[in-house]
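K.L.:
Pasting the sequence and the predicted coordinates here, then a few questions.
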Amino acid sequence: MKKPFVSLERLQAITQQYPTPFHLYDEKGIRENARRLKAAFAWNPGFKEYFAVKATPTPAILKLLHEEGCGVDCSSLTELMLSDRCGFSGSEIMFSSNETPAEEFELAARLGATINLDDFTHIDFLRETLGYIPETISCRFNPGGVFQLGESKEGFQVMDTPGDSKYGFTRPQLFEGFKKLKELGAKRFGIHAFLASNTISNDYYPALAGILFQLAADLQKETGCKVAFINLSGGVGIPYRPDQPENDIAVIGEGVRRQFEEILVPAGMGDVSIFTELGRFMLGPYGCLVTKAVHFKHTYKEYVGVDACAANLMRPAMYGAYHHITVMGKEDRPLDHVYDVVGSLCENNDKFAVDRPLPEIELGDLLVIHDAGAHGFSMGYNYNGKLRSAEVLLEEDGSTRLIRRAETPEDYFSTMVFD
């Protein structure tokens, strides 16, 4: 059973100050999770987590993670600007972009970010843009084909198709690219890859590490390039459903360490730093969307209308993704009603839940939609003229702080030209 990180009484008090809907984040949970990750990879002296800014581009959250020793992974001009304004600099910033405009490479270079190239043709583009190749450079690897991880002890099977992905170098391109980059002045090299998304398996990261560690050993041996770091990227998931097991980051870290000892150490590469680039794992469970039941509809189905909509949390509408819902104050009541929980967009996919067993919902009940801390607010939009909601931080001492105000109609109209 998923439990909210906030009580009904505390939430009722919060809603007196901040009208629903809003996104609420748990500072205590975020900090504790960041420390668990750091401890799991403490065996690697150069380890660093580069939080994926796209998951939760909120200054207060980024600054909190900075305090916990995290860097940031950026993929756009404004994400670079945001990270700079939040105090990240130099090697604390990883820039992983694709189809990249010249101005974005220029800003990344000015900030001293580590540039992670997505394509072989970008080598010449980067050199033409900057007039040089940075001494530290990274390249993204795509092995092609299908990545499959057999059923693990958690009972979860991982399958994804890198061959259908638009990202990364092929293996031959990577070897040729490293040689070319070295000739152009690069001295320290990194490898990055992302093969599967939201895996509920302690085996994924070690399996990926084995692939990348062997690749790094082969690259260094054949090209003479010094591989300084290997970025395992993201893909470590969270259990959106209450019956799914949680990943154990300590077990995952130990699995990566074993691959490191078996592959890199014998190759004389025991000084390679391990980087991660987690978004969902870092923030997902520690944020929720708080909304209120405002309407009921009794037609061919039973509908509960809430004051949030897909513009506040797109994943269910876009992917059919499951997000658990708690009716606050009714956690222990029987799930003896079946509802579609819907928003007010003029789109039939604006549904947070379909045929969901829940306790009886009454007008004014507060609903917590779980696991919205990553790829929640950040994917919001203004369709139907909907306004983005506020973001609120539940601080470690139990107090709350507004970390993003709700949009107003004035914000919505501010970019429009009526003349």
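P.N.:
Yep, that arrived. None of these values were measured; they are calculated from a predicted model.

K.L.:
only C-alpha atoms for contact and neighbour calcs from this point on.
P.N.:
Noted.

K.L.:
Quick one: the strands in the stretch 301-419 of the chain, in order.
P.N.:
302-306, 325-327, 337-342, 351-358, 366-369, 390-394, 400-404 (DSSP state E, counting those that start in this stretch).

K.L.:
Ranking those by mean neighbour count, which comes first?
P.N.:
Comparing the strands of the stretch 301-419 of the chain by mean neighbour count (mean count of other Cα atoms under 10 Å), strand 366-369 comes out on top with a mean of 24.

K.L.:
chain center to it, what's the gap?
P.N.:
Mean-position distance between strand 366-369 and its chain equals 22 Å (Cα atoms, centre = their mean, to the nearest Å).

K.L.:
do stretch 191-209 as well
P.N.:
With Cα atoms, centre = their mean, you get 14 Å for stretch 191-209.

K.L.:
got it, and stretch 373-387?
P.N.:
A distance of 16 Å separates the centroid of the chain from that of stretch 373-387, by Cα atoms, centre = their mean.

K.L.:
again, but for stretch 19-32
P.N.:
Worked out by Cα atoms, centre = their mean, stretch 19-32 lies 16 Å from the chain centre.

K.L.:
Identify the residues contacting it?
P.N.:
For stretch 19-32, the surrounding residues in contact (Cα atoms under 8 Å, 6 or more residues apart in numbering) are 5, 64-65, 68, 282-283, 286-292, 307-308, 372-373, 377, 389-396.

K.L.:
if we can go back for a sec, could the strands of the stretch 301-419 of the chain go into TSV alongside distance to Thr415?
P.N.:
Output for the strands of the stretch 301-419 of the chain, formatted as TSV (distance: least, Cα to Cα, whole Å):
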stretch	distance to Thr415
strand 302-306	29
strand 325-327	35
strand 337-342	29
strand 351-358	29
strand 366-369	31
strand 390-394	20
strand 400-404	19
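
K.L.:
nearest to Ala40, of the ones you listed?
P.N.:
In terms of Cα to Cα, the element of these nearest to Ala40 is strand 390-394, at 25.9 Å.

K.L.:
tilt between that closest one and strand 400-404?
P.N.:
Inter-element angle recorded for strand 390-394 and strand 400-404: 150 degrees (by axes from the mean of the first three to the mean of the last three Cα atoms, to 10 degrees).

K.L.:
so how far is Met159 from Phe22?
P.N.:
34 Å (Cα to Cα, to the nearest Å).

K.L.:
Next, the contact list for Tyr339, please.
P.N.:
Counting by Cα under 8 Å, 6+ apart, Tyr339 has contacts 301-304, 353-358.

K.L.:
at 10 Å what do you get?
P.N.:
Neighbour list for Tyr339: 296-297, 301-305, 353-361 [criterion: Cα atoms under 10 Å, 6 or more residues apart in numbering].

K.L.:
try this one next to it:
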Amino acid sequence: MKKEPFVTKEQIEEIVKTYPTPFHLYDEKGIRENAKAVKEAFAWNPGFREYFAVKATPNPFILNILKEYDCGCDCASQTELMLADSQGFDGKHIMFSSNDTPAYEYKFADKIGAIINLDDFTHIDFLEKTIGKIPETISCRYNPGGVFKMSNGIMDNPGDAKYGFTTEQLFEGFKILKEKGAKNFGIHAFLASNTVTNEYYPMLAKQLFEVAVKLKEEVGCHISFINLSGGVGVNYTPDQEPNDIRVIGEGVHKVYDEILVPAGMGDVAIYTEMGRFMLAPYGCLVTQAIHEKHTHKEYIGVDACAVNLMRPAMYGAYHHITVLGKDNSVCDHKYDVTGSLCENNDKFAVDRMLPKIDMGDYLVIHDTGAHGYSMGYNYNGKLKSAELLLKEDGSVQLIRRAETPKDYFATFDCFDILKNMKDPEK
């Protein structure tokens, strides 16, 4: 399977006249089509809602596109809660899924009416002392431990994860929460990351549905929603078959009818909180080749670095690369594609077979729409790039400007560093 960029060389050449590389570019048409497909895939469940994982792409322009499809926001910090609140998402459309949570964040979540998803048994008392009550609607994150196995082998190891209640804690926690006044309960679990298979959600749903039935029968709690969280991945490599969200939705529907409906729980809403699946394929990092180095290996130096996309350096993650204008050329050159950080892992590709790259060529690094810009940082004094939206009509909108040296120095309150500084080139 070939990965095709959603932007052409001619379009990029026009864009860079206004916005120099590197920059993150998002595809509005793709985002909308995917959001619509997700909504349709779970239309069988009247209460369904996708709570987009804000951490993946925390940009108000993106959030407002998703809002048109009744998506909510899954937030993990006060700043993300503030972003969601500022864009007009009401409490029912905000899920607060945090861990090791400071008291002030719980207070703010309660203030805006967000649904609080507790990560730990001890947070029951902590939350009550912090906000003076237990909300009527509350959710708990479940971690059954052990390993999560699928037909293609072990996918992940929940037992090593820092998140969630054990099975025993979940049942005791629901009992305590009910005694303290909670009336509507949610169950949340995230047991595997970036699964490229249509069976993950249905398998997870079966496990959670069975637990939900037991909680209803043994504790007498009203389970109002079950949050399948994230974990539905994307095909970063061209040889992978992408997930089919409609097949996934029908798989969840099947186990819903098999387990929840016979137990008299056919009113349970299904929630998801996908970040990667919602956005990753609809964003790319555009960068330009500026140096080539011939030593023990062949290197191509680009004007982006791990500051702009951390995943390859941090995880060794694969991101496909297209050399614009050479999409159909033979990939007969082996390169390491590198950035300029003082770190040897600052590489977007290692021993990657690509067409011959000439200085000035534009490279599209695919699937950066989630956990791309958002994981950026300022090591080596590097500045974060702009974010652009390729709109459906072909025009381009700046949705976050690039950082400047003034931004970098702004937090040095006791120094006026810029006063005696010469103007930088960029």
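P.N.:
Thanks, I have the structure now. Since the model is a prediction, treat every value here as computed from it, not as a measurement.

K.L.:
ok, back up a step: give me the more crowded residue out of Phe22 and Met159 of structure 1.
P.N.:
Neighbours per residue (other Cα atoms under 10 Å) separate Phe22 of structure 1 from Met159, with Phe22 holding more: 24 against 15.

K.L.:
do you know which of the strands of the stretch 301-419 of structure 1 lies nearest Met94 of structure 1?
P.N.:
When these are compared by Cα to Cα, strand 400-404 sits nearest Met94 of structure 1, at 24.5 Å.

K.L.:
For the aligned residue in structure 1 for Asn184 of structure 2, grab the count of nearby residues.
P.N.:
Asn184 of structure 2 maps onto Arg188 in structure 1 when the alignment is built from TM-score structural alignment. When counting by other Cα under 10 Å, one arrives at 16 neighbours for Arg188 of structure 1.

K.L.:
Against Ala113 of structure 1, how distant is Arg188 of structure 1?
P.N.:
Distance, Arg188 of structure 1 to Ala113 of structure 1, using Cα to Cα: 14 Å.

K.L.:
mind listing what the residue mapped onto Asp371 of structure 1 from structure 2 touches?
P.N.:
For Asp371 of structure 1, the aligned residue in structure 2 is Asp367 (criterion: TM-score structural alignment). When contacts are counted by Cα under 10 Å, 6+ apart, Asp367 of structure 2 touches 3, 5, 26, 234-237, 276-277, 279-285, 318-321.

K.L.:
taking those one by one, which sit in strands?
P.N.:
26, 283-285, 321 (DSSP state E).

K.L.:
So the match of Asp371 of structure 1 versus Lys216 of structure 2, what's the distance?
P.N.:
41 Å.

K.L.:
so what corresponds to Lys216 of structure 2 in structure 1?
P.N.:
Checking TM-score structural alignment: Lys216 of structure 2 goes with Gln220.

K.L.:
Trace Gly325 of structure 2 over to structure 1, please.
P.N.:
Checking TM-score structural alignment: Gly325 of structure 2 goes with Gly329.

K.L.:
Not counting residues beside it along the chain, what's closest to that match?
P.N.:
Nearest non-adjacent residue to Gly329 of structure 1, counting by Cα to Cα, 6 or more residues apart in numbering: Leu8, 5.9 Å away.

K.L.:
Kindly report the same for Ile325 of structure 1.
P.N.:
Nearest residue to Ile325 of structure 1, sequence neighbours excluded (Cα to Cα, 6+ apart): Ile369, at 4.7 Å.

K.L.:
so who does the one you found touch?
P.N.:
4, 23, 287-291, 313, 322-327, 352-353.

K.L.:
Show me the helices in structure 2, by range?
P.N.:
9-15, 28-41, 60-67, 78-86, 103-111, 123-131, 167-179, 200-219, 245-255, 276-279, 311-315, 405-409 (DSSP state H).

K.L.:
what's the average distance of the first one to structure 1?
P.N.:
Right, the one you point to is helix 9-15 of structure 2. Mean deviation of helix 9-15 of structure 2 relative to structure 1 after superposition (mean Cα distance after the TM-score superposition for structure 1): 0.8 Å.

K.L.:
And for that helix, what's in contact with it?
P.N.:
19-21, 25, 286, 323-327, 361-364, 388, 390, 394-396.

K.L.:
which neighbours do Arg188 and Ala113 of structure 1 share?
P.N.:
Common neighbours of Arg188 of structure 1 and Ala113 (Cα under 10 Å, 6+ apart) are 134, 136-137.

K.L.:
In TSV: those, plus distance to Gly177 of structure 1.
P.N.:
TSV is the format used below for the shared contacts of Arg188 and Ala113 of structure 1 (distance: Cα to Cα, whole Å):
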residue	distance to Gly177 of structure 1
Pro134	14
Thr136	14
Ile137	11
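
K.L.:
Out of those residues, list just those in strands.
P.N.:
Counting by DSSP E, those place 136-137 in strands.

K.L.:
Using a markdown table, please lay out the shared contacts of Arg188 and Ala113 of structure 1 together with neighbour count and distance to Asn231 of structure 1.
P.N.:
Formatted as a markdown table, the shared contacts of Arg188 and Ala113 of structure 1 follow (neighbours: other Cα atoms under 10 Å; distance: Cα to Cα, whole Å):
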| residue | neighbour count | distance to Asn231 of structure 1 |
| --- | --- | --- |
| Pro134 | 21 | 18 |
| Thr136 | 20 | 14 |
| Ile137 | 23 | 12 |
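
K.L.:
Among the shared contacts of Arg188 and Ala113 of structure 1, which one sits closest to Val146 of structure 1?
P.N.:
Ile137 (27.1 Å).

K.L.:
pretty sure the closest one is touching Arg188, no?
P.N.:
Yes: between Ile137 of structure 1 and Arg188 there is a contact at 6.4 Å, judged by Cα atoms under 10 Å.

K.L.:
what sits in contact with each of these two?
P.N.:
Common neighbours of Ile137 of structure 1 and Arg188, counting by Cα under 10 Å, 6+ apart, are 182, 227-229.
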